[in-house]
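A.B. asks: Prediction below, plus the sequence it came from.
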Amino acid sequence: MTIIFPTMKEDGLGAKRGAHFGKATFYTAVDVIDGIVQEVSVHKNPGHVTGGCANAVSNIQALGANTLVVSGIGADPLKKFLHVGIDVYFDDKNDTVEDALRDFIAGKTAKINPDHSCEHHH
C-alpha cells in the first residue's frame, strides 16, 4: 500500500503535513506492507494550475498511490480520487506524517466523509 501525505517540506516521516493536498509543496509517499514501513519518498508537487484538479489527481496517481490522507480537499477532486480508486482518509488532528501514519496503521483514521470536503475552489 502506498499512502500519500501532503507536506510542506522534504522531512520524510518528520514532515509537517500540508493543510490541503493541492497547496502542499511536497507529497510524502509511504509504502507500507502489513503495518510496517518499507520505504519513504518525497516528491515535489508539480501543481495543478494548467490541468485543474484532474491533473492533481493524476500527479498523485502517478506515484502509485492507492491511499491519500488529507486534512482538506475540495469536493471535485475528492470525487475524482474515488473514481480512480484512490481511497481518501481525513485526519485534521496529527501535525506530522509520522503521527498521522501511526494513527492510520492503528485503524484510527476514517475514510473521508464528503461533508469534510471544501466546497470552494483552491
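C.D. replies: Perfect, thanks for sending it. Numbers count the residues shown, from 1 in each chain.
A.B. asks: C-alpha only now, for contacts and for neighbours.
C.D. replies: Fine.
A.B. asks: Buried ones in stretch 49-63, by neighbour count?
C.D. replies: 53, 55-61, 63 (16 or more other C-alpha atoms under 10 Å).
A.B. asks: Put this next to the previous one:
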Amino acid sequence: MRIAFPSTEKLGLDSPVYAHFGSAPYFVIVDADGGDVETVENKDLHHLHGNCQPLRALGGISVDAVVVGGIGRGALTKLNQEGIVAYRAVEGSVSENLALIKNDGLPRFNIDQTCQGHGRNGECIH
C-alpha cells in the first residue's frame, strides 16, 4: 500500500505529519510493503481555500491512502471518489503514524470530521 503523509519538512520517515492536507508544502510517500520513501512538493499548494485538487497536489503520484491531521470536505470527497482512503493522523512523525496504520490504529476520516476553515496559524477548525 502506498501512503501519502502531508508534511512541512523533508525529513523522510522523521517528518512531522502536518495538520492539513491542502496547505502542506510536501508529501512523504511511503510504500508500506516495500519500504520505499520519497518526498514530493505539493503541486497545488497555492489554491484558493475550498478549491483543493488533491490529485494535482500529489503530482499525479498514485497512492492508496492519505494520513493527515485534517482535511477539507472537498478534498476528502475527491480522494474517496478515486478510491483513496484518508486516515486521521496522531501528532507525531510519519514513522509513528505508519506504525499505527499498519496495526489498524488510525481511524478513517468521515465527511462529518472535515475541516470547516483555518485558524490564525493554519490549523484546521473542526
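C.D. replies: Happy to help now that I have it. Everything numeric here is computed off the predicted structure, so don't read it as measured data.
A.B. asks: just to revisit the earlier point, got CSV for the buried residues of stretch 49-63 of the first structure, with secondary structure too?
C.D. replies: CSV is the format used below for the buried residues of stretch 49-63 of the first structure (DSSP: H, G, I helix; E, B strand; the rest coil):
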residue, secondary structure
Cys53, helix
Asn55, helix
Ala56, helix
Val57, helix
Ser58, helix
Asn59, helix
Ile60, helix
Gln61, helix
Leu63, coil
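A.B. asks: between the residues you listed, which is closest to Pro6 of the first structure?
C.D. replies: Checking the buried residues of stretch 49-63 of the first structure against Pro6 of the first structure by C-alpha to C-alpha gives Ile60 as the nearest, at 9.9 Å.
A.B. asks: The closest one -> the second structure?
C.D. replies: Residue correspondence to the second structure (TM-score structural alignment): Ile60 of the first structure is matched to Leu58.
A.B. asks: Contacts only, for that match.
C.D. replies: Contacts for Leu58 of the second structure (C-alpha atoms under 8 Å, 6 or more residues apart in numbering) come out as 27, 40-43.
A.B. asks: what does Ile84 of the second structure give?
C.D. replies: Here Ile84 of the second structure is in contact with 63-66 (C-alpha under 8 Å, 6+ apart).
A.B. asks: What helix or strand is Phe27 of the second structure located in?
C.D. replies: Using DSSP states H and E, the element containing Phe27 of the second structure is strand 26-31.
A.B. asks: Ok, Leu82 of the first structure next?
C.D. replies: helix 75-83.
A.B. asks: buried residues in that helix?
C.D. replies: Here helix 75-83 of the first structure shows 75, 77-78, 80-81 as buried, counting by 16+ other C-alpha under 10 Å.
A.B. asks: Show me the strands in the second structure, by range?
C.D. replies: Here the second structure has its strands, by DSSP state E, at 2-7, 26-31, 37-41, 65-68, 85-88.
A.B. asks: What is the aligned counterpart of Ala86 of the second structure in the first structure?
C.D. replies: Checking TM-score structural alignment: Ala86 of the second structure goes with Val88.
A.B. asks: And for that match, the neighbour number?
C.D. replies: 22 (other C-alpha atoms under 10 Å).
A.B. asks: Next one: the residue lying farthest from the centre of the first structure from Leu63 of the first structure, what distance?
C.D. replies: Distance from the C-alpha centroid of the first structure peaks at Thr50, with 20.3 Å (C-alpha atoms, centre = their mean). Look at Thr50 of the first structure and Leu63 of the first structure: by C-alpha to C-alpha, to the nearest Å, they are 19 Å apart.
A.B. asks: Appreciated, that's everything.
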